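K.L.:
Build me a model from this:
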Amino acid sequence: MSDGLRERKKRETRLALSTATIRLAVERGWDEVTVDDIAAAANVSVRTFRNYFSSKAEAVASRHLERMRQVAEELLARPASESLWEALTAAVLDRFALGHEINADAAPDRHWVDGIRLMLSAPAVQVAILAANAEAQQELSAAVAVRTGTDPERDMYPNLVAAAVIAGCSVAIEQSQRTGSAESIMPLLRHALTGLAAGLPEP
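P.N.:
Below is the predicted model of the structure:
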């Protein structure tokens, strides 16, 4: 198996475990879900789960981290003719547009929205998401640095942009949850990124 195929398989397994964790947490409640339940739902062993994640919370946060990693990858692949903020906005919207498959078999309902909110309010999940955001910020900053010819070790700009984008995405998600309609996330993301672009012009 090639390194590329092996890495793709790992990503698929990581996503399957994260998706199963979120589904079960919404359906049953955070405290009612065990690692054994998650492994069974994803058709893998508990040992496999432990090879990827140290906890349920890390599995939940992994989905967000993977999506932000893909934003960074897509940013680097966007046409050079696009401005930084055009490329960033397109990358974020493309990745989030692909993020509805967890509950793709039904329109988001009150049970689903409330379940997501309760899951994200668990202290362990909040800690895991903070750690995921810190890691995602580093990767996005590196991608911004490549696009802008800056150095994340020396220049503030790529780190500032990455932190702002991640914060903007987080605020849009929180606002979507407060309104009770997951479908509102896309215009909220666009609005957040448009506002950020107006305040952080490309150097």
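
K.L.:
only C-alpha atoms for contact and neighbour calcs from this point on.
P.N.:
Will do.

K.L.:
how close does residue 181 get to residue 115?
P.N.:
Note on residue 181: its distance to residue 115, by Cα to Cα, to the nearest Å, is 13 Å.

K.L.:
Residue 70 now?
P.N.:
Applying Cα to Cα, the value for residue 70 to residue 115 is 26 Å.

K.L.:
ok so, going back, more neighbours: which of residue 181 and residue 115?
P.N.:
Per other Cα atoms under 10 Å, whichever of residue 181 and residue 115 has more neighbours is residue 115, with 21 against 16.

K.L.:
pretty sure the more buried one contacts residue 23?
P.N.:
No: if you go by Cα atoms under 8 Å, residue 115 and residue 23 don't touch, sitting 9.2 Å apart.

K.L.:
Just the helices from the chain, written as ranges.
P.N.:
Secondary structure of the chain by DSSP state H: the helices cover 3-28, 35-41, 46-52, 56-77, 84-97, 110-121, 123-148, 157-179, 185-199.

K.L.:
Of those, flag the one that's most buried.
P.N.:
For the helices of the chain, the largest average neighbour count (mean count of other Cα atoms under 10 Å) is found in helix 56-77, namely a mean of 21.

K.L.:
Going by contacts, tell me the helices and strands next to that one.
P.N.:
Counting by 3 or more Cα pairs under 8 Å, 6 or more residues apart in numbering; DSSP states H and E, the packing neighbours recorded for helix 56-77 are helix 3-28, helix 84-97, helix 123-148.

K.L.:
now for those helices, which one comes closest to residue 110?
P.N.:
Distance to residue 110, taken as Cα to Cα, is lowest for helix 3-28 among these, at 11.0 Å.

K.L.:
Could you also give me the structure for this next sequence, so I can compare it with the first?
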Amino acid sequence: MESTGGLREHKGGLREGGRPGAQGGWPEPRGGLRERKKEATRRALHEAAMRLSVEHGLDEVTVEAIADAAGVSRRTFSNYFGGKEEALLYGGEQRMRALLEEFATRPDDETSWTALRATWRLVHERFGDLDPQWAAQVRLARNHPSVLARQLAHYAEFERALTELIAARDGLPSAGLRHRVMAGAFMTALRVASVTWTEEPSTRSLAEVVEEALAEVAREYR
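P.N.:
So this is what the prediction gives:
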């Protein structure tokens, strides 16, 4: 395989010259030193998987190449991820987990929809520098059924978790139809906005497109 140097700058790609361990744009990892080191390794493997897949195409990228680019062994890769698709989607999953964590801390006097929109803005502030990686991930998922299937499964998992959190805000032990519809509308808005952002030939930011999508469904939940 040819050299895996930095990528050229282009919409939806990764920033030029970024090393897999540079971790630019990622929020500060939590926990003790051991956990921070583990998180740094996960991020390095994810960024290596992203960069190599954009440069060479996912089908041409091996787990060995990803591990080598991240400066770890094949065995170490297997300790963190079950395959290259899992490594590829790690960044997006972290965004969704951060969204769930942040939503659970929103003030009780906010409506659930207001809390969801505020949560999105806060999470985007933390991860916004990684928008080019997000766009690249969306494109790769669209073009590779194995990645898309895994991504949709994760979306469904996060939607179920979000549904339960919305119900909990209403003081209910289990979710009803309203909670499921709200969570589904929110997750669908994020997904459609992400795809639209990667397809439209404009210079709008991901945040602008997401805000427009959320506004389209907002009136029912104000």
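
K.L.:
Quantify their similarity with the TM-score.
P.N.:
Superposed pair, TM-score by TM-score structural alignment, normalised by the length of structure 1: 0.79. Supporting alignment: 191 aligned residues with a Cα RMSD of 2.8 Å.

K.L.:
Identify the residues contacting the equivalent of residue 61 of structure 1 over in structure 2.
P.N.:
With TM-score structural alignment as the criterion, residue 61 of structure 1 lines up with residue 89 in structure 2. Residues near residue 89 of structure 2 by Cα atoms under 8 Å, 6 or more residues apart in numbering: 46, 137, 147, 151.

K.L.:
Give the equivalent position in structure 1 for the last one.
P.N.:
Under the alignment (TM-score structural alignment), residue 151 of structure 2 pairs with residue 129 in structure 1.

K.L.:
Quick check: that match vs residue 121 of structure 1, distance?
P.N.:
Taking Cα to Cα as the measure, residue 129 of structure 1 falls 11 Å from residue 121 of structure 1.

K.L.:
now swap in residue 131 of structure 1 and tell me
P.N.:
15 Å.

K.L.:
With residue 22 of structure 1 instead?
P.N.:
When residue 22 of structure 1 is compared with residue 121 of structure 1 (using Cα to Cα), they lie 13 Å apart.

K.L.:
try residue 73 of structure 1
P.N.:
Taking Cα to Cα, one finds residue 73 of structure 1 at 29 Å from residue 121 of structure 1.

K.L.:
Same question for residue 46 of structure 1.
P.N.:
From residue 46 of structure 1 to residue 121 of structure 1 the distance is 25 Å (Cα to Cα).

K.L.:
With residue 100 of structure 1 instead?
P.N.:
With Cα to Cα as the criterion, residue 100 of structure 1 and residue 121 of structure 1 are 20 Å apart.

K.L.:
Likewise for residue 84 of structure 1?
P.N.:
Residue 84 of structure 1 is 33 Å from residue 121 of structure 1, by Cα to Cα.

K.L.:
same thing with residue 99 of structure 1?
P.N.:
20 Å.

K.L.:
do residue 182 of structure 1 as well
P.N.:
From residue 182 of structure 1 over to residue 121 of structure 1 (counting by Cα to Cα), the distance is 17 Å.

K.L.:
Spell out for me which residue occupies the centre of structure 2.
P.N.:
residue 92 (1.5 Å; Cα atoms, centre = their mean).

K.L.:
these two touch, right, it and residue 134?
P.N.:
Yes: Residue 92 of structure 2 lies in contact with residue 134 (Cα under 8 Å); the separation is 6.8 Å.

K.L.:
and residue 103 of structure 2, what pairs with it in structure 1?
P.N.:
Residue 103 of structure 2 maps onto residue 75 in structure 1, by TM-score structural alignment.

K.L.:
Tell me who's in contact with that match.
P.N.:
Neighbours of residue 75 of structure 1 in contact, by Cα under 8 Å, 6+ apart: 87-88, 91, 143-144.

K.L.:
can you rerun that using 7 Å?
P.N.:
87-88, 91, 143 (Cα atoms under 7 Å, 6 or more residues apart in numbering).

K.L.:
cool, and residue 56 of structure 1?
P.N.:
21, 35.

K.L.:
run the last query once more with 10 Å
P.N.:
17-18, 21-22, 25, 30, 33-35, 38, 49-50, 62, 124-125, 128 (Cα atoms under 10 Å, 6 or more residues apart in numbering).

K.L.:
likewise residue 121 of structure 1?
P.N.:
Going by Cα under 10 Å, 6+ apart, the list of residues near residue 121 of structure 1 reads 30, 115.

K.L.:
same deal with residue 94 of structure 1?
P.N.:
Residue 94 of structure 1 neighbours (Cα under 10 Å, 6+ apart): 70-71, 74, 88, 186.

K.L.:
will you turn those residues into CSV that also has distance to residue 160 of structure 1?
P.N.:
Below are the contacts of residue 94 of structure 1 laid out as CSV (distance: Cα to Cα, whole Å):
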residue, distance to residue 160 of structure 1
70, 19
71, 16
74, 19
88, 14
186, 23
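
K.L.:
and for residue 115 and residue 23 of structure 1, which residues touch both?
P.N.:
In contact with both residue 115 of structure 1 and residue 23: residue 29, using Cα under 10 Å, 6+ apart.

K.L.:
The alignment partner in structure 2 of residue 86 of structure 1 - nearest residue in space that isn't next to it in sequence?
P.N.:
Using TM-score structural alignment, the partner of residue 86 of structure 1 in structure 2 is residue 114. Using Cα to Cα, 6 or more residues apart in numbering and skipping residues adjacent in sequence, the residue nearest residue 114 of structure 2 is residue 222, 7.0 Å away.

K.L.:
neighbours around that neighbour, how many?
P.N.:
10.
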